[in-house]
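# Pasting the sequence and the predicted coordinates here, then a few questions.
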Amino acid sequence: MNSMVAEPAQRQVVSGAEAAAWAERLRVANINPRTGLATDYLNHFNEAVMLLEMVPDMPECAEDFLTWSPLSYAEHFTASNFKARDLAIEAYEKAEPTVRAQFDHITDTMTSILTAVGSAMREVEKDQTRVRLAEQATLWVKPLIATCGGIINGGTEADIDNIMAN
């Protein structure tokens, strides 16, 4: 059976010098060498939150939020001006599978929340309802962005649990 699903990147055994050179390339590109992830991707979610935070004072900004659309990690970097976008995508693909799974789970959750809020905002007509939706979404997504930042920066599970508890 021919599958359209890509196989996960194979872990390769590399020399200490190769590993050090790879880590330095990542560091210079503002990609965490321990995790292979870049905080630049969080800008995608921060943009949505910024738009949502404007809705209570300017309800017409809900229309601006409705133009936001979800992007995967690779889609974000492909469309960005990030100087090392190809390296960011390669490092993500080579990231340790459990770190990437945690990261993907949280970014998928944020995407689901933001998409659902967008759908709900399209269905309602009252500004006050849109304001409540924006405020609630912000309360849900901001801690998840912080948690993703912890994962990107190589925080321990205890660090991430502490962020989620607060």
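Alright, I've got the coordinates.

# drop to CA atoms for contacts and neighbour counts, all remaining ones
Fine.

# Any buried residues in stretch 61-77, and which?
Residues of stretch 61-77 classed as buried by neighbour count (16 or more other C-alpha atoms under 10 Å): 61-62, 65-66, 68, 70-71, 73-74, 76-77.

# possible to save these as CSV with secondary structure?
Listed next are those as CSV, based on DSSP: H, G, I helix; E, B strand; the rest coil:
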residue, secondary structure
61, helix
62, helix
65, helix
66, coil
68, coil
70, coil
71, coil
73, helix
74, helix
76, helix
77, helix
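
# out of these, who's nearest residue 97?
residue 73 (14.9 Å; C-alpha to C-alpha).

# show me what contacts the closest one?
41, 89 (C-alpha atoms under 8 Å, 6 or more residues apart in numbering).

# how close does it sit to residue 94?
Residue 73 is 13 Å from residue 94, where distance means C-alpha to C-alpha, to the nearest Å.

# quick one on the thing from earlier: and of the buried residues of stretch 61-77, the nearest to residue 100?
Nearest member of these to residue 100, counting by C-alpha to C-alpha, is residue 73, at 10.8 Å.

# can you map out the strands along the protein?
Using DSSP state E, no strands are found in the chain.

# that older thread, now, the most widely separated pair of the buried residues of stretch 61-77?
61 and 74 (27.7 Å).

# here's the one I want to compare it with:
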Amino acid sequence: MPPPDALRSANIHPETGLATDYLNHFNEVVMLLEMLPDMPDCAEDVLAWAPCGYEDHFERTGYSGRETVIEAWRAAPRAVRAHFETLITVLDDVIISLQAQVAAGDLAGAALAARSEAEPLLAAARAAVHGHVTGESDPDQDAAQASVDALFG
């Protein structure tokens, strides 16, 4: 694993070896999917999206810390990588199915499914980057939810 200072400067979680920047590849298309009912011209961009592997993403985007990110990825604990890759595979499949809905003209349905299917997977992937396995309690998320519950009581 690269040294802690290198990990920090490249936005890599020191325990998992994963970088949240990879999830931008998914955040953008999910955001576009959610905007489709109000902005149907985004459909073209949604349909242009394609799956992209972790290392390929950092190579393609020219990320400034890409060598460190890739080194950390390769050194990441096997179980962490396997869990993360499983989430990403399912997320890729969901987005591809949403693209089919968009191509068929069901923009509202695709937007709804993006919220109900893709968003939870993205949240699980973000949690995995930070060392939380889906289903584990996240103290920060629990506190945030408690605040919302108290507000709307």
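The structure has been received and is ready for your questions. All of these numbers come straight from a predicted model, not from anything done at the bench.

# Quick TM-score on the pair, please.
Here the superposed chains carry a TM-score of 0.82, computed using TM-score structural alignment, normalised by the length of structure 2; 139 aligned residues with a C-alpha RMSD of 2.0 Å.

# on that earlier part again, CSV for the buried residues of stretch 61-77 of structure 1, including distance to residue 85 of structure 1?
Putting those into CSV (distance: C-alpha to C-alpha, whole Å) gives the following:
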residue, distance to residue 85 of structure 1
61, 30
62, 30
65, 25
66, 26
68, 21
70, 18
71, 14
73, 10
74, 9
76, 9
77, 5
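
# residue in structure 1 matching residue 108 of structure 2?
Aligned by TM-score structural alignment, residue 108 of structure 2 pairs with residue 131 of structure 1.

# Grab the nearest non-local neighbour of that match.
Excluding the flanking residues, the one nearest residue 131 of structure 1 by C-alpha to C-alpha, 6 or more residues apart in numbering is residue 56, at 5.1 Å.

# Check whether the one you found really touches residue 129, as I assumed.
No - counting by C-alpha atoms under 8 Å, residue 56 of structure 1 stays clear of residue 129, with 10.1 Å between them.

# Residue 149 of structure 1 pairs with which position in structure 2?
Match for residue 149 of structure 1 (TM-score structural alignment): residue 126.

# Please report how far the spatially closest residue to that match that is not a sequence neighbour lies from residue 123 of structure 2.
Distances taken as C-alpha to C-alpha, 6+ apart put residue 20 closest to residue 126 of structure 2, at 6.6 Å, once the chain neighbours are dropped. Here residue 20 of structure 2 is placed at a distance of 11 Å from residue 123 of structure 2 (C-alpha to C-alpha).

# Which parts of structure 1 are helices?
Under the criterion DSSP state H, structure 1 contains helices at 16-28, 42-54, 62-65, 73-79, 85-94, 97-123, 127-152, 157-165.

# and the longest one, what does it pack onto?
Counting contacts by 3 or more C-alpha pairs under 8 Å, 6 or more residues apart in numbering; DSSP states H and E, the secondary-structure elements packed against helix 97-123 of structure 1 are helix 127-152.

# go with 10 Å
helix 42-54, helix 62-65, helix 85-94, helix 127-152 (3 or more C-alpha pairs under 10 Å, 6 or more residues apart in numbering; DSSP states H and E).

# quick one: which of the buried residues of stretch 61-77 of structure 1 is nearest residue 138 of structure 1?
Within those, distances to residue 138 of structure 1 taken as C-alpha to C-alpha reach their minimum at residue 65, with 12.1 Å.

# which residue lines up with the closest one in structure 2?
Match for residue 65 of structure 1 (TM-score structural alignment): residue 46.

# pretty sure its match is in contact with residue 33, am I right?
Yes - counting by C-alpha atoms under 10 Å, residue 46 of structure 2 does reach residue 33; the two are 6.7 Å apart.

# so what's in contact with these two at the same time?
Taking C-alpha atoms under 10 Å, 6 or more residues apart in numbering as the criterion, residue 46 of structure 2 and residue 33 both touch 95, 98-99, 102.

# now those residues in CSV, with distance to residue 64 of structure 2?
Formatted as CSV, these follow (distance: C-alpha to C-alpha, whole Å):
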residue, distance to residue 64 of structure 2
95, 27
98, 32
99, 31
102, 34
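
# Are any of these buried, and if so which?
Here, 16+ other C-alpha under 10 Å leaves 95, 98-99, 102 buried among those.
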